[in-house]
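# okay, here's the prediction I keep looking at, along with the sequence it came from:
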Amino acid sequence: MKPLKFSFLFYSLFLFIGMYIEVSVSTYLILVGGVITLLLTSVSILRRFLVLPSTFTFIKDVSVFASLFLLLGIGMKSSITEVDKHFLGEIDTFLKDYKRVRVDVKITDIVKSKDSRQFYADIIRVEDTVVKGKIALYFNTNQHNLNVGDLISYQSNLKLIEPPKNIGQFDYKRCMKGKGIYVQSYVNEYELVGVERGWRYKVLEWRGDIINTIHHEDNLLSSEAKALLTALLLGEKSYIDREVISQFKDVGVMHVLAISGLHVGLLYIVLFWTFSFLPHRYRQVVILLVLWFFVFLSGFSPSVFRAVFMFSVFTICRLIRREQSLEHSIGLALFFSLCVYPQWVYDIGFQLSYLAVISIVYFMPLFKKYYAKNKVLKYIQGIVYVSASVQIGLIPLQLYYFHQFSLTFVLANLVVIPLVTVLVILGIVYLCSMWLKGVSDVLGWLFSRFTDVLYYSVRLISDVDYLSFNQLKLSSYQFLLLISIIILSTLAYYRQKISYVVVSLCVFTMFQLGFLIWGDDMEKEQFEVVIPYQSKVRDALTIWVREENTLNMMSNQWDTLSRSILTLESYKQEYSIEQVKYSDIKGMVPNRGNDIVVLTKEYVDYNLPIDNPIILLAQQPKINFERMLDVSVPALVVFHNSVPFWYKRKCIEVCVKKNIPFHDMYEKGYWSSLL
């Protein structure tokens, strides 16, 4: 038994784990991996003097290779972290000064082609400092004339992308970390100083031209069809209405809107028949070149790279007449994906894409005995089995990231996949015949009608909301246990060994205990006071007091309530709030443990009404803060972001001097009594 014959996917997963784990854990695992490698190397030396069983030797060799891949992942992450730290260190002065600086950048990506207001760029120079890093640019107006490869110079502030400052808010910083971007800038005016048009930029320019042609007003496609065609074949989903996107998510068919193996497979079939006049070997080479061109034309997303890489491995193996298992192909794709773009390890789409195809490989064989002989029924069963296989594997990630799960995915996939298959083929033919007026009109009409059927079907299925489950939150502990249960149950089926069944039952018991413990924690957290971060109206002060399923919302400016309505709705959904009460903010807010005393600009008393309170300092109270703390010592001081910077700085100095803990909402975001 040779460890290299063990699935390469197995080792690539260790590379992924090594790159994903946090630095503190990485340091620990480096030591553990080093010790294990040392011990196993020692065992190899002892083999000269001892006779060891072949099974032990195999396990030892596999452990060594797995440790090496894990350490390689940790090393790659450490090197990337050091590069990011060096970049942030170079511009640290500009980040702290909050001053407008001259920045020269090269546009590398248009984030939303519909709006053309958000771009990604490579920084070339900040003032006189030459730096190398990425930045997110935001414009106040549409910039349709700005293209990939343009070199621009502008004056603005450089800001770090901050973590979410409100409870339940989307973690934009984590999202951008997956793209290797840590800095952002808002641009009003800029100067075009040059153009750099390499082959990649030329491909993206062609992509933009195709998108503009599709959405031209003379195009007879319906607006919905234009948006769907752009998403299915060019990977640009910004033209699709948010309501439609939400419906696709609710019924579990969002994957059809992201270019993946289904789309690449259909493109492969079309290309195979298109170039059928070529000899077999040349035809395969041409198809590969077109597919890799398509990777860049569609925006170089992780799912497209994975699918085309796997097709490439499959095709090359056929050309050289070598068998290659699908597991090895996935493992190679995962390995090279992480080597080419290591930041993808944090990309949710990347994780979902690979987990979906891994699930198909390992769970589809479970259904091989249950196919009918009738071709039509067999095709329907194939869709059902693929959908079920994907959903089994994706359940942990869906619950962990999105806290929801829908049982409508089987029905939805039965309807959507055949329609999308027709739409992708129609779309490819339509794009190739756009300049043939009569033919394109007929194909466009057909594409629009099939789009209407697709949207109508998804809308009908999404109305069956009693099959959808929300607020199904998983902790990290429960997520790992659920993954373990699925893996061990699959091994128990394939290996037919009672040991796997016993271990699966033990892990399932731990999972149930985790739910009980988690449930007990939730019972203890039935009361919470939250002070949300107000980003727009600084003087607005809002406090939420949650007790079981009732939320008491307090505010001093009710006309600004809509500013935080999105955060409020997210909070209500997460904690299943059934009743919301409204009241004005008084001088004191009840809290379990330490009550909260609210100090605003109207507060003038130095004597606090209670002992050892939590002080919420908002706006600018007309008092000597240090003298007040001499009279009464609080348990904590919370600085609302409405406090002027100069006043807050003096108060923080007093807190540090008197060793009083404080929470700065401008820096740390919202405050909660459960923090």
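Okay, I see it. Numbering: from 1, shown residues only.

# can we go C-alpha only for contacts and neighbour counts from here?
OK.

# quick one: the helices in the stretch 401-550 of the chain?
409-432, 437-462, 476-495, 498-524 (DSSP state H, counting those that start in this stretch).

# helices and strands around the first one, which ones?
When you say that, I think you mean helix 409-432. helix 223-234, helix 261-274, helix 375-397, helix 437-462 (3 or more C-alpha pairs under 8 Å, 6 or more residues apart in numbering; DSSP states H and E).

# here's the one I want to compare it with:
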Amino acid sequence: MMTFYFHKYPFMRLIIPWITGVFCGDLFFDSSPGLFWGVLVFFLFFGLSMTFYFLQRYSLRWCFGVTTFALCFTGGWMGITWQLQQTTNHTFPKEEAVYRILITDTPQIKEHTYLCRALLRGHCDSIGTHPIEQKVILYLQQDLAVSRLRSGDELLVSARISLPANNKNFDEFDYARYLMRKGISGTGYVASGKWAILSSDLSSNLSSGGQALCLSLQPDRTSKHNLGTSLFYLRSMANSYREKIISLYHELGFNGDELAVLSALTIGDKTELSESIHESYSVAGASHILALSGLHIGLLYALLFFILQPVAKRGNTGKCLRSLFLIILLWAFAFFTGFSPSVVRSVTMFSILALADMFGRQSFSLNTLAATAWLMLLCNPAWLFDVGFQLSFVAVTSILLIQQPIYHLFTIKSRIGKYVWGLMSVSIAAQLGTAPLVIFYFSRFSTHFLLTNLAVIPLVTIILYIAVFMLSLTPISWIQTYVAEGVKKLLEILNLFVRWVEQLPYSSIDGIWLYQLEVFGIYVSLLLLFYYYMNRRYKNLITCLSFILLLAICHVTMSWIDRPQSSLVFYNVRGCPAVHCIESDGHSWINYADTLPDKQLLKRVVTNYWNHHHLLPPKEITADYKTTAFSRQQQMLSFHGCRICIVTDNRWRNKLADSALYTIDYLYLCKGYDGHLEELTRLFVPGCILLDASLSEYRKNRLEDECKQSGLHFISLSEEGSVCFLL
């Protein structure tokens, strides 16, 4: 029966090996063979599959299946390998250099900088401009001139751009690989006075010192409109329209959380979302509402489908026209959202549905979903690793597979009851399918998701439809103002309801840790359960239960291996020097060396590590403290007999002693100490010296040289990453 099932959905048989190939190609990218050999293998399997297909021998049908599987696997592998190699095939100079860049997105304000996504047009020197065409992320120091930059501006910048790198902390998010998948080749910091505008409506606004830099180089401007950058200009145009819509929202009186949620719902702009509103929606289980994706495009598709219904009544020609209008309008909407990946994949899916409706085929099926995924991964294999991509397709797949079985568990006779239970069954199916991924990526499970979606989805539907009506009333401003007041009230109700759910007891379970292998095992278990439901055979139930038991044993075993152990951990977090003392029962003390530590940054970096090893929330220590196993006095720590000295100032400088006063295990040098190592070794006998990431490059290099001259063992956290010492 399963073989017949797969024969009904041929694209399912193609997408599985393609996804496997993309995953393996990314995993083994660093040791992957050259593209030449991959292309050779690809054409070998292509030739074999064509040979077996045209032979048309029933006895060799399995050979065609195997070679087609291998062909798709190799195609996925080569696709992601080629894409990643395009990002890593350029080497940047180690010293500061001058580059010509094109800003491709609206700069985003950060704490001390503006984040600019840009296209490197060329490397400038005394000879001329050498073309590069690589995407980078630049952090421009905040000043008045930077705040006026817009997408589409062309600049000259003087900066040291380097390949993306991780801080090598335990279980830290792989930011370098994330940027590689996004096509980002490098990152750099640009100080004030190190950039100048070349072409913009704001070209008169140059940063201080930028005018001289511009005049001294005089780069060639003839390459501005080459084919390679046309897509970026198209995106700039889309961003300008988005900004106009946001300006209209401001004029209509939207502000604060209402403006942020409306912008996220209608044009996919999430820059206005505050940390508090984002956390509220996450805890309540409504984060998918803020991510413009399948739900919103589906609602828009349904609205347009209804509006264009009279056109479809004119026979096959009318149906074709309706599908054509649907596709044009959906892609026009994608244009206004800046062609974000989540919108592109959703619009692609619904465009295929519109085409299927045009030809009278079943519009919404697993085969359509698999075809959409295959087409998208063919265009951009790296989308497989986008969390939104995974959640969208898993949610739709689970709805297609298990929504009907869940719905038929209860018989509801009333019309309202059927509607409510239908909505709940869809929510249960989607949540059941996406729960393993949500827990894996966010270590959180929202327990009140049914209550949230029961109210939120109808509210969002109404808000989205009225917002579209409101935008269409732009020529009639006095009516538009009244409609805007209604939208504000609905947004206020939506946000109040989400915050109310957030405050309910046990609204979410946090700190859950799932291993990657476990996520795969859970989905296999769900498929086995579904297979049993379809066949109702006793042996299938035994197989499923046995697999679940094996999965539970693996989880217990891996949890025992990763249990907490008495240890000291030093993290590579530049803005927050700290010593983490961990007990074997999960309790711990985190000692902040800085008087004003960036605790939020530290928690973002190391939360995964704490969840992985099942640690309880650590006790934060900033002053003298003492327990049976742990004590802190001034800059001296003692934990299970291990002594650590944290040096953050010059209190130990110019101290004289005939011999060393303290034998310590670890000497932790942080920003604030300006002396030489010799001054400390007169007072301490350290077993190991740790150089924190907060030290400047000059100070770090000088201390490293002094350690080498004295023959002392040292570890530089900025180079080695986090270190753990078992006690």
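Good, I have the coordinates. As the structure is a prediction and not an experimental result, all values here were calculated from the model.

# mind putting the helices of the stretch 401-550 of structure 1 in a markdown table, mean neighbour count included?
A markdown table is the format used below for the helices of the stretch 401-550 of structure 1 (neighbours: other C-alpha atoms under 10 Å):
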| stretch | mean neighbour count |
| --- | --- |
| helix 409-432 | 18 |
| helix 437-462 | 17 |
| helix 476-495 | 16 |
| helix 498-524 | 14 |
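
# and these: which comes nearest Gly89 of structure 1?
helix 476-495 (32.1 Å; C-alpha to C-alpha).

# relative orientation of the closest one and helix 498-524 in degrees?
In terms of direction (axes from the mean of the first three to the mean of the last three C-alpha atoms, to 10 degrees), helix 476-495 of structure 1 departs from helix 498-524 by 160 degrees.

# which residues in structure 2 does helix 476-495 of structure 1 align to?
Aligned using TM-score structural alignment, helix 476-495 of structure 1 spans residues 516-535 in structure 2.

# and that stretch against structure 1, how far off on average?
Compared with structure 1 after the fit, stretch 516-535 of structure 2 shows a mean deviation of 2.0 Å (mean C-alpha distance after the TM-score superposition for structure 1).

# average gap between the helix or strand Val157 of structure 2 falls within and structure 1?
According to DSSP states H and E, Val157 of structure 2 maps onto strand 154-159. In this overlay with structure 1, the average offset of strand 154-159 of structure 2 from its partner residues is 2.0 Å by mean C-alpha distance after the TM-score superposition for structure 1.

# tell me what that strand is packed against?
strand 97-103, strand 184-190, strand 195-199.

# where does that strand end up in structure 1?
Counting by TM-score structural alignment, strand 154-159 of structure 2 sits on residues 151-156 of structure 1.

# show me the contact partners of that stretch.
99-107, 185-187, 189-196 (C-alpha atoms under 8 Å, 6 or more residues apart in numbering).

# buried members of these into ChimeraX, please.
In ChimeraX, this line selects whichever of those come out buried by 16 or more other C-alpha atoms under 10 Å:
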select :101,103,104,105,106,107,185,186,187
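
# ok now the helix or strand hosting Asn608 of structure 2, how far from the chain's centre?
Element membership for Asn608 of structure 2 (DSSP H and E) is helix 599-612. How far helix 599-612 of structure 2 lies from its chain's middle: 16 Å, per C-alpha atoms, centre = their mean, to the nearest Å.

# what does stretch 438-458 of structure 2 give?
With C-alpha atoms, centre = their mean, you get 19 Å for stretch 438-458 of structure 2.

# now the terminal residues of it, how far apart.
Using C-alpha to C-alpha, to the nearest Å, one end of stretch 438-458 of structure 2 lies 23 Å from the other.

# thinking again about what came up before, moving C-terminal from the helix holding Asn608 of structure 2, which element do we reach first?
strand 619-621.

# not counting that following strand itself, show me its contacts.
Contacts for strand 619-621 of structure 2 (C-alpha under 8 Å, 6+ apart): 588-592.

# re earlier: now render the helices and strands packed on helix 409-432 of structure 1 as a markdown table, adding distance to Lys572 of structure 1.
Below are those laid out as a markdown table (distance: least, C-alpha to C-alpha, whole Å):
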| stretch | distance to Lys572 of structure 1 |
| --- | --- |
| helix 223-234 | 33 |
| helix 261-274 | 37 |
| helix 375-397 | 22 |
| helix 437-462 | 22 |
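
# what residues does stretch 430-444 of structure 1 touch?
So stretch 430-444 of structure 1 is contacted by 220-221, 426, 429 (C-alpha under 8 Å, 6+ apart).

# so which elements touch the lengthiest helix in structure 1?
When structure 1 is parsed with DSSP state H, its longest helix is helix 54-90. Packing contacts for helix 54-90 of structure 1, counted by 3+ C-alpha pairs under 8 Å, 6+ apart, involve helix 8-20, helix 23-46, strand 129-139.

# quick one: it to strand 183-187, angle?
40 degrees.

# helix or strand right after helix 54-90 of structure 1?
Toward the C-terminus from helix 54-90 of structure 1 - assigned by DSSP H and E - lies helix 92-97.

# name the residues of that next one that are buried.
Applying 16+ other C-alpha under 10 Å to helix 92-97 of structure 1 flags 94-95 as buried.

# kindly report the same for stretch 22-37 of structure 1.
26, 29-30, 33-34, 36-37.
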